[in-house]
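> Only the shape, not the letters, is given here:
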């Protein structure tokens, strides 16, 4: 069975993320979308909320499993019986950052492979931070996030 892990903060999940999930899910028997707890970030949504939103947003993709984790990515990937990490890229700046991370993981775990997927051009400018900023000032985010997520983002931003 071919299993891959697609990690990220997904705060919140965007249509760009969904684009990567939908395409990567066709390459593997199981795609684990893993919400990473990053102690260096203060997310808008809790890990539980992000997992729940991802489960809702990916319900139409039958071979996706959503999970949350903290700790070393390579150890988590191995716990999932995998050696493959899928990373979505929007721009060259994403590649530089992700390439360095992939090389570090490869150094500490030579059997681990990272696959980079470019997002579709229609989502190349979409970022979770941009969506939060747009929502904070009353901008329309409906074309950037799944409709099930839109109200959650607006509601959460109104409390900020």
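Perfect, thanks for sending it. Since we're looking at a predicted model, the values are computed, not measured.

> going forward, measure contacts between C-alpha atoms and count neighbours the same way
OK.

> buried residues in the lengthiest helix in the chain?
Determined from DSSP state H, the single longest helix within the chain is helix 92-108. By neighbour count on 16 or more other C-alpha atoms under 10 Å, the buried set for helix 92-108 is 95, 98, 102, 105.

> Equivalent analysis for stretch 3-22, please.
So stretch 3-22, judged by 16+ other C-alpha under 10 Å, has buried residues 3-22.

> With stretch 19-39 instead?
Quick answer for stretch 19-39 (16+ other C-alpha under 10 Å): 19-22, 24-25, 28, 30-37.

> ranges for the helices of this protein?
15-24, 47-57, 73-79, 92-108, 128-136, 147-159.

> do you know which of these lies nearest residue 117?
Closest to residue 117 of the helices of the chain is helix 15-24 (C-alpha to C-alpha; 6.9 Å).

> Any chance you could list what contacts that closest one?
6, 10, 31, 33, 57-58, 61, 86, 88, 117-120, 123-124, 126-127, 144-146 (C-alpha atoms under 8 Å, 6 or more residues apart in numbering).

> Second structure for comparison follows:
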């Protein structure tokens, strides 16, 4: 049976912390589906198609990585794409507590889907998309926070 994993998030934008988690999980799964979530409660900085395109470009040479958009329950998306795993990156104990609660509810909805927590590399332990958006919004240098693909496209 193919080990398919869903890595859900808004990826607004995808950061070096996100790519660290994806890169380090490549050996764990046969396919990693990066699920760009549509959350009606959030107003993203970058359009959905742009976020998806950046991920496709970053992983254009990695056939194991696929990109989809989804709305609604992550567990339902896993069922639709036959993913038995949900991948979540953990930066801190606060992240773990929050993510464990979600994982517990997901397990109640579908006991066949396992959540895998991968702690981020220490270099990225404070990196969050919201902080990156602030750096970008106020004209700061985000070159140490974002993949080169994105930096090249957003520079004026």
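Arrived safely, thanks for sending. Here the structure is a predicted model, which means the values were calculated and not measured.

> quick one on the thing from earlier: distance to residue 66 of structure 1 for the helices of structure 1 - can I get that in CSV?
Putting the helices of structure 1 into CSV (distance: least, C-alpha to C-alpha, whole Å) gives the following:
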stretch, distance to residue 66 of structure 1
helix 15-24, 11
helix 47-57, 6
helix 73-79, 13
helix 92-108, 21
helix 128-136, 18
helix 147-159, 16
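
> ok, residue 95 of structure 1 touching residue 89?
Yes: checked against C-alpha atoms under 8 Å, the pair residue 95 of structure 1 and residue 89 is within contact range at 6.3 Å.

> What about residue 114 of structure 2, how many residues nearby?
If you count neighbours by other C-alpha atoms under 10 Å, residue 114 of structure 2 ends up with 17.

> From residue 106 of structure 2, how far out is it?
Using C-alpha to C-alpha, to the nearest Å, we find residue 114 of structure 2 at a distance of 9 Å from residue 106 of structure 2.

> out of the contacts of helix 15-24 of structure 1, which are buried?
Neighbour-count burial (16+ other C-alpha under 10 Å) applied to the contacts of helix 15-24 of structure 1 gives 6, 10, 31, 33, 57-58, 86, 88, 117-119, 123, 126-127, 144-146.

> rewinding a little: name the nearest of the buried residues of stretch 19-39 of structure 1 relative to residue 76 of structure 1.
Nearest to residue 76 of structure 1, judged by C-alpha to C-alpha, of the buried residues of stretch 19-39 of structure 1 is residue 34 at 9.2 Å.

> Report the contact partners of that closest one.
Counting by C-alpha under 8 Å, 6+ apart, residue 34 of structure 1 touches 5-8, 66-69.
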